[in-house]
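S.K.: The following comprises the amino acid sequence and a computationally predicted model.
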Amino acid sequence: MLALSQPLSAAPLIINTEDYPPFNYPDEQGQIIGSATQVLRDALRAADIDAEFRLLPWARAYTAARLREQNCVYSTTRTAEREALFRWAGPLAVNEWAAFSLAGQDIKASSIQELADFRVGSFREDAVGNHVAAQGIDVLRAPNERENLARLNAGLVDVIVTGKATGEFLANAKNVALSHLFTFYRAPLYLACHPSVSKDLIKRLQHHLPPLGETLGVSRHE
């Protein structure tokens, strides 16, 4: 009964994420690691914020943060459609959005519009796929990013749109040779929290995150 009488803010923050290397993914022991994960863990520790990390499929991780109190999700692209749904902290990293085909395929494209004649793959609730679909391209949705790559390798899609670092990381792990067609956006990645997470907590966390320019890889003179 004592736990029930404690303020909601005393409970650990539930931080949901997905398998999306190199930003967030499980190691061989099942611990969540990655570049964005490390930035976030360091800031949480410095801000003295208790948090519990959970690895879920992206659609479930996103929905948990959207609907459940004291839940957050990362690494999340901060779009106009999502802006009012969450409280935001970050950025934690930067994700370059790119299109890939299998190496050796006779596929030539240098813009999203030129993908119209190809079968294009992404995965559920992914901002990259949503962006491409919004340009009028039919996008076939896999359950997750690893399955997206597997479909490309199996010839079920001609092109995948994904984070450049993620596509290259997963392809290298599976010995899949990719051809980088083009990069079309550079998206900062954030922690997105349910509105029940207090503004004060978000402010404390933001204070301990790296400066924007440092996260984006921009020098002080740029």
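M.R.: Done, it's in.
S.K.: Going by C-alpha atoms from here, please, whenever you check contacts or count neighbours.
M.R.: OK.
S.K.: ok, now how distant is Ile160 from Thr166?
M.R.: Applying Cα to Cα, to the nearest Å, the value for Ile160 to Thr166 is 12 Å.
S.K.: quick one: which of these two has more around it?
M.R.: The residue with the greater number of neighbours, taking Ile160 and Thr166 and applying other Cα atoms under 10 Å, is Ile160; the counts read 28 against 22.
S.K.: quick one: contacts for the residue nearest to Ile107 when sequence neighbours are not counted?
M.R.: Closest residue to Ile107 in three dimensions, ignoring its sequence neighbours and counting by Cα to Cα, 6 or more residues apart in numbering: Ser101, at 7.1 Å. Going by Cα atoms under 8 Å, 6 or more residues apart in numbering, Ser101 touches 107, 152, 158-160, 178-181.
S.K.: quick check: longest helix of this protein.
M.R.: helix 35-46 (DSSP state H).
S.K.: ok, and for the next helix or strand after that one, which residues are buried?
M.R.: Along the chain past helix 35-46, the next helix or strand (assigned with DSSP states H and E) turns out to be strand 51-55. Of the residues in strand 51-55, those buried under the neighbour-count criterion (16 or more other Cα atoms under 10 Å) are 51, 53, 55.
S.K.: another structure for you, compare them:
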Amino acid sequence: STDIVNHVLQEADIESHIRVYPWARAFHIAKRMPNTLIYSVAKTPERESQFHWLGKVAYFRLGFVSLTQRDDIKINKFEDAKAYRIAVQRGDISALYLAEKQFAIVETTDIKQSYQLLISKKVDLVIDDPQYINSMSQHFNLAPTQLSFIKAIDDLSVYGYLAANKDTDPQLIKRLQKAFEIVEKTSWYQQKLLNPYYNIEAFND
């Protein structure tokens, strides 16, 4: 995603500074500060009017992740997960989605804190994309086989976008939109955006 964003900014000849914040704080800043971009943000009906949507920078197949050793966790259908405590990041789409469906969620500031709760067995599951399991394993000095991706959730299979604050300079928006149109036509962009392994089994709720 950052590679795509940097290519778009270069094409638009715009200087920027990328900072990483907990998701809820990043979202708050992007909604209130003109000339601010945010990524990778899901384009939900509730959010659609809150930003200028510039283009897709990621594709997520979010689903349940557990510790492999937890052979007591049995999830054969989506509703089975209601029996378990699930760590989610405050304000993200998985938190909103599972709360609406009355799952037992524990909100955290970021994905690392969610995994910390999982590893310490304070929660039973986290919501993540399988492509990030290896990096989380490395971060916590675990073997990748110690974490298991159970199954994706169809409703949480979404594109992540680069979006801009609604009060951003209109000329900047035009430059970014034009730059994105150029970048997204390249084969490089298509290879970055999608990954062939995404044809994985999913719960269809």
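M.R.: Here it is on my side, so go on. Keep in mind it's a predicted model, so treat the numbers as computed, not measured.
S.K.: Got a TM-score for the two of them?
M.R.: Aligned and superposed, the two chains score 0.81 in TM-score terms (TM-score structural alignment, normalised by the length of the second structure); 183 aligned residues with a Cα RMSD of 2.0 Å.
S.K.: quick revisit: just the ones of the contacts of Ser101 of the first structure in strands?
M.R.: Mapping those onto strands (DSSP state E) picks out 159-160, 178-181.
S.K.: Aligned against the first structure, show me the partner of Trp135 of the second structure.
M.R.: No, residue 135 of the second structure isn't Trp; it's Ser. Under the alignment (TM-score structural alignment), Ser135 of the second structure pairs with Phe169 of the first structure.
S.K.: Tell me how many other residues surround that match.
M.R.: Taking other Cα under 10 Å as the criterion, the count of residues near Phe169 of the first structure is 15.
S.K.: State the three-state secondary structure for it.
M.R.: For Phe169 of the first structure, the secondary-structure state derived from DSSP: H, G, I helix; E, B strand; the rest coil is helix.
S.K.: Tell me the spacing between it and Ala64 of the first structure.
M.R.: Between Phe169 of the first structure and Ala64 of the first structure the computed distance is 27 Å (Cα to Cα).
S.K.: now swap in Gln70 of the first structure and tell me
M.R.: As defined by Cα to Cα, Gln70 of the first structure lies at a distance of 9 Å from Ala64 of the first structure.
S.K.: follow-up on the earlier one: filter the contacts of Ser101 of the first structure to the buried ones?
M.R.: Taking 16+ other Cα under 10 Å as the criterion, what is buried in the contacts of Ser101 of the first structure is 152, 158-160, 178-181.
S.K.: got JSON lines for those, with distance to Ser75 of the first structure too?
M.R.: Formatted as JSON lines, the entries for these read as follows, by distance: Cα to Cα, whole Å:
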{"residue": "Leu152", "distance to Ser75 of the first structure": "23"}
{"residue": "Asp158", "distance to Ser75 of the first structure": "26"}
{"residue": "Val159", "distance to Ser75 of the first structure": "23"}
{"residue": "Ile160", "distance to Ser75 of the first structure": "19"}
{"residue": "Leu178", "distance to Ser75 of the first structure": "24"}
{"residue": "Ser179", "distance to Ser75 of the first structure": "25"}
{"residue": "His180", "distance to Ser75 of the first structure": "23"}
{"residue": "Leu181", "distance to Ser75 of the first structure": "24"}
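S.K.: out of those residues, who's nearest Phe86 of the first structure?
M.R.: Within these, the smallest distance to Phe86 of the first structure is 28.1 Å, found for Ile160 (Cα to Cα).
S.K.: Tell me which residue of the second structure lines up with the closest one.
M.R.: Using TM-score structural alignment, Ile160 of the first structure pairs with Val126 in the second structure.
S.K.: OK, contacts around its match?
M.R.: In this structure, Val126 of the second structure makes contact with 64-66, 86-88, 114-115, 118, judged by Cα under 8 Å, 6+ apart.
S.K.: Next, give me the two most distant ones among these.
M.R.: The largest distance within the contacts of Val126 of the second structure, taken as Cα to Cα, falls between Ser66 and Val88 and amounts to 13.0 Å.
S.K.: what's in contact with stretch 84-94 of the second structure?
M.R.: Residues contacting stretch 84-94 of the second structure (Cα under 8 Å, 6+ apart): 23-24, 42, 95, 103-111, 114-115, 117-118, 123-127, 156.
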